[in-house]
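Engineer: Based on what follows, work out the 3D shape:
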Amino acid sequence: MTQSPPILDIADFIADPVDPAGFPSHTLRFWNARWAEAVGLGHLGPEAQIAHFGRFDPLDANLPQPLALRYHGHQFGTYNPQLGDGRGFLFAQLRDGALRWLDLGTKGSGQTPWSRQGDGRLTLKGGVREILAASYLEALGVNTSKAFALVETGEQLARNDEPSPTRSAVLTRLSHSHIRFGSFQRLAYLEETDALARLVDYAVRHFHPGADDPDRARRTVNLLAAISAATGRMIGQWMAAGFVHGVMNTDNFNITGETFDFGPWRFLPVSDPNFTAAYFDQQGLYRFGRQPVQGGWALQQLASALLPLADADALATGLAPYQTAYQDSFITHTHALLDIAPLGELQADTEFLQAFYAWMTETGASWPQVFFDWFGGVASADRASASPLAALYVDDPFAPVRDGFEARQPVRPDRLHHAYFQAPAPVSLLIDEVEAVWAPVAESDDWSAVEAKLAHIEQARQAYLGS
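Structural biologist: Okay, the predicted model is just below:
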């Protein structure tokens, strides 16, 4: 990890310097030791962890003051120019061993000029939910922001969607970039073309250097193409992992294709294209089966924001990589989660996935259990025969799926020797399980169930990595 001076050339046109909230107390509830080590912060002791991630004292040679980003966005299809970091900010920027820029951003760190009527706070439960989801997504190989630190802050919050008063916390997340599609939309809306061009240059320079070109229009189109491909890969991974983001507003997409700002997320219990995560998404706009369409729509809004810098026909070519990247990612990641090698023939691999997911939908088989049972394909046939779902695997409708497994070779069957795959059931993160691990915290400040769930998720991550 390389400690480098921060990027300061964005502060005066897409962000505002802000002060973190002064909290009455600070109790560290989560520290991502693995990622702290990876970004050069593994040396921080308990007092320094609180100082930097509870009080937000600046890191050495880094941003002297947090920056609340400005942005607009389409929320459930309606454009909203009254957005921005209302309860978070960019706290620090680092570089990893590959010299990638990484952002440390917050959630629940206090009010900003963009808070509107909000209190700028995060519930402790909301912080725990994000830690669980981000950890599980990472274990499943999904490109995601990482929960970095969670500090309970000693306030009592009133919320309409959970029992109140409820405990407060501040979360810090690590991502490659948390610049949103909405940052470009805002500058286009305000007709700040020079600033829009500057943001494109910044995004290319620091996050998509392969998009660089001496011609500004081509550089803009190349950037859009890179973002389109990254977004397609991310959503293909979501669909293979059975993840429902919940709020796919354009201000919740970032330019590096990472899962972030997932509030009412869910993981599918069974295959259901109409499954909706957010109780307030009454029309099912962001339902599971519609996520690929919504990702493409969000990219179209980004392309529209870039029209001052390139013509429409050229920008349309920048959108083209999305569908291919999505399709390739969905095929590749489904096979990866099953530890089988694709045949490399698009039609054959597509037909196998159609048969596999159609069978899942028709039978209502447990999504996490099926992927667990057949990790390794035919190498797991004996394991699958002892599964709670074993009866489904001998029925005639499963025959095309079994044929697909038999036609594909396991990639690394040695991973089946990991202790994780010796158990009868996988780790999963269905909503009732999340409520079950939270209940002891709420009732008696007992964190053992949360810690056990995170330990099981970490075991799964190591099993999938083969370590």
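Engineer: Going by C-alpha atoms from here, please, whenever you check contacts or count neighbours.
Structural biologist: OK.
Engineer: Make sure I have this right: Leu150 is in a helix.
Structural biologist: No. Assigned with DSSP: H, G, I helix; E, B strand; the rest coil, Leu150 falls outside any helix and is strand.
Engineer: Next up, the contacts around it.
Structural biologist: By Cα atoms under 8 Å, 6 or more residues apart in numbering, the contact list for Leu150 reads Leu28, Arg29, Phe30, Trp31, Phe53, Gly127, Val128, Ala169, Val170, Leu171, Thr172.
Engineer: cool, and Thr153?
Structural biologist: Phe23, Pro24, Ser25, His26, Thr27, Gly54, Arg167, Ser168, Ala169, Val170.
Engineer: now the contacts of Leu150: which count as buried?
Structural biologist: Buried by 16 or more other Cα atoms under 10 Å: Leu28, Phe30, Trp31, Phe53, Gly127, Val128, Ala169, Val170, Leu171, Thr172, out of these.
Engineer: the longest helix in this structure is where?
Structural biologist: helix 216-241 (DSSP state H).
Engineer: what comes up buried for it?
Structural biologist: 217-241.
Engineer: same deal with stretch 290-310?
Structural biologist: Neighbour-count burial for stretch 290-310 [16+ other Cα under 10 Å]: 290-292, 294-296, 298-310.
Engineer: still on that earlier bit, okay, and which of the contacts of Leu150 map to helices?
Structural biologist: For those, secondary structure assignment (DSSP H) places Phe53, Gly127, Val128 in helices.
Engineer: Export those residues to CSV and append columns for distance to Pro5.
Structural biologist: Output for those, formatted as CSV (distance: Cα to Cα, whole Å):
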residue, distance to Pro5
Phe53, 19
Gly127, 29
Val128, 31
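Engineer: Which one of those residues is nearest to Gln82?
Structural biologist: Gly127 (24.5 Å; Cα to Cα).
Engineer: Quick check: closest non-adjacent residue to that closest one.
Structural biologist: Leu171 (6.0 Å; Cα to Cα, 6 or more residues apart in numbering).
Engineer: Now show me the structure for the sequence below, then we'll compare the two:
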Amino acid sequence: MAPLEQLVFDNTYARLPPGFAARVAPAPFPDAHVVSVNPAALRLLGLDADAATRPEFAQVFGGARLLPGMEPLAMVYAGHQFGGYVPRLGDGRALLLGEVRAPDGAKWDLHLKGGGPTPFSRGGDGRAVLRSTLREYLAGEALHALGIPSTRALCVLGSRTPVYREDVETGAMLVRLAPSHVRFGTFEFFHHTGQPGHVATLADHVLTHHFPHLLEPGPEGRHARFFAEVVERTARLVAGWQAVGFAHGVMNTDNMSILGLTLDYGPYGFLDDFDPGFICNHSDPQGRYAFNQQPRIALWNLACLGEALLTLITEDEARAALGAFQPSFAAHFLARMREKLGLTEARDGDRALVEDLFAVMARSHVDYTRFFRALNRFDSQPDARNAPLRDHFLPPEDFDAWAARYRARLASEGSEDAVRSARMDRVNPKYVLRNWVAQQTIARAQEGDFAEVDRVLALVSAPFDEHPGSEAYAAAPPSWGRHLVVSCSS
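Structural biologist: Here you go, the predicted structure:
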């Protein structure tokens, strides 16, 4: 494991032509201190646990001390926000400090959020607050542990410096990791500003460093195959969101990763009571980004990306790729739901079995995560009443009717309860980052109690384990924590 000074940088994005980013020096907090460090992210970079205890850790990752090889820059991009095109956005409070080549050969962007103003700040202060940094820090690890592609987070750094939002809040910084932070909106910026050469340069940069397998000759051009794979990755990503009950909350095209990662955690939320139209974003009263709208919006966003690539691919190639989204999403989603139901074989009636379950769950406002975890203990005997499961439903006969079909479906493939239960324990989490848990963690951190951050990080990083003594974190929301919504403010 290397000390910080031995991190190796290979800044491929910084070598792109002028116009892709602005060189910016960080504006660090004068009193930055460590709030939490993610041990898994340290390992990704080849750092040992002691690295976080060194005085220079907060200085380096807070932007006060640049390591040899760091080249801070703010990336330019545009994007469709709530359906309207905004021609110039960019990293308004984030800086790409550099790209680390880890000992295993992987490349990781070091992306500092809250490092001060940039040319893209649009009058903002370039700062982040403890509330939003903790939400992103915990959520990235939560989704990663659930098997859903996501940016990761290395650390949260705190400060006593006040930051002004709706109220005066505690300033903070987040260092997140991803193989790339290129977005749909990065391509849109160059397309809509009439720079087709830069669209091609960006596409080939992404292909070279993240899709090298597509550079081999094939029946279609590399750019058509590139767009088709982005469609496929996005379909798989959103299928994962839907299967675990995750609402992103602000699916603007500038928040969509070209690699198919969950990017830019803002007003997200995991389902508590199952509500297909769940809106987690206070700034989205019309429900454009409601939970059940996410697949449709993902396809709409992909169409915006396809338009931005029309100097590299034909309209027919774009339509063909987009046409594959819905079948791919449906297949990935149904595969995940079969796993959640403990099914090992694909049958024609499986989609109806899932949809009918969702219908009765919605009528009874059943807690999504708790129900599927309880379903792991379903008794498939013909006379079994499964009282703990029936108690989730009003009236319980709604469950009985569905359970009879489920029992027959299990029997048709010779399912054994004990074997199935163990298998389902590995796909139906006990712990997700519920909004009430996140809010409680934030409140304690704002009072100076950072131990809760590490406690919750450990739970969501191993969500399928029992964690004896932590059952309260898997409970239904308390009265104050029901139906929490979050705004875009950060």
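Engineer: For the stretch 251-400 of the second structure, which segments count as strands?
Structural biologist: 269-270 (DSSP state E, counting those that start in this stretch).
Engineer: Grab the two from the buried ones among the contacts of Leu150 of the first structure that are most spread out in space.
Structural biologist: Between any two of those (Cα to Cα), the greatest distance is 15.7 Å, for Phe53 and Val128.
Engineer: Count the neighbours of the residue mapped onto His333 of the first structure from the second structure for me.
Structural biologist: Alignment note: His333 of the first structure maps to Arg336 in the second structure; criterion TM-score structural alignment. Using other Cα atoms under 10 Å, Arg336 of the second structure has 19 neighbouring residues.
Engineer: Against Leu343 of the second structure, how distant is Lys71 of the second structure?
Structural biologist: Small correction: residue 71 of the second structure is Glu, not Lys. 50 Å (Cα to Cα, to the nearest Å).
Engineer: Next up, the contacts around Ile279 of the second structure.
Structural biologist: Per Cα under 8 Å, 6+ apart, neighbours of Ile279 of the second structure: Ala247, Gly249, Pro285, Gly287, Tyr289, Ala290, Phe291, Val485.
Engineer: That one maps to what in the first structure?
Structural biologist: Using TM-score structural alignment, Ile279 of the second structure pairs with Thr276 in the first structure.
Engineer: Over to Ala235 of the second structure?
Structural biologist: Match for Ala235 of the second structure (TM-score structural alignment): Gly232.
Engineer: same check, this time on Ala308 of the second structure
Structural biologist: Using TM-score structural alignment, Ala308 of the second structure sits opposite Ala305 in the first structure.
Engineer: again, but for His192 of the second structure
Structural biologist: Per TM-score structural alignment, His192 of the second structure is aligned with Tyr189.
Engineer: can you pull the contacts of the closest residue to that match other than its chain neighbours?
Structural biologist: Distance criterion Cα to Cα, 6+ apart; nearest residue to Tyr189 of the first structure, sequence neighbours excluded, is Ala305 at 7.7 Å. For Ala305 of the first structure, the contacting residues are Phe184, Gln185, Leu187, Ala188, Tyr189, by Cα under 8 Å, 6+ apart.
Engineer: Can you list which of these are found in helices?
Structural biologist: Going by DSSP H, the helices hold Phe184, Gln185, Leu187, Ala188, Tyr189 from the contacts of Ala305 of the first structure.
Engineer: State the next helix or strand along the chain beyond the longest helix of the first structure.
Structural biologist: Later in the chain than helix 216-241 of the first structure, the nearest helix or strand by DSSP states H and E is strand 243-244.
Engineer: How about the contacts made by Leu202 of the second structure?
Structural biologist: Here Leu202 of the second structure is in contact with Phe187 (Cα under 8 Å, 6+ apart).
Engineer: Which helix or which strand is home to it?
Structural biologist: helix 196-210.
Engineer: To what extent does that helix diverge from the first structure after superposition?
Structural biologist: With mean Cα distance after the TM-score superposition for the first structure, helix 196-210 of the second structure departs from the first structure by a mean of 1.0 Å once superposed.
Engineer: hang on, the earlier thing: helices or strands next to the longest helix of the first structure in the packing?
Structural biologist: helix 193-206, helix 291-305, helix 312-319, helix 321-337 (3 or more Cα pairs under 8 Å, 6 or more residues apart in numbering; DSSP states H and E).
Engineer: looking at the ones you listed, which is closest to Ala384 of the first structure?
Structural biologist: Nearest of those (Cα to Cα): helix 321-337, 15.4 Å.
Engineer: post-alignment, that closest one versus the second structure, mean distance?
Structural biologist: Mean deviation for helix 321-337 of the first structure: 2.3 Å (mean Cα distance after the TM-score superposition for the first structure).
Engineer: now that helix and helix 291-305, what's the angle there?
Structural biologist: Relative orientation of helix 321-337 of the first structure versus helix 291-305 (axes from the mean of the first three to the mean of the last three Cα atoms, to 10 degrees): 150 degrees.
Engineer: Which residues belonging to helix 321-337 of the first structure are considered buried?
Structural biologist: 321-323, 325-337.
Engineer: same question, stretch 179-193 of the second structure
Structural biologist: 179-191.
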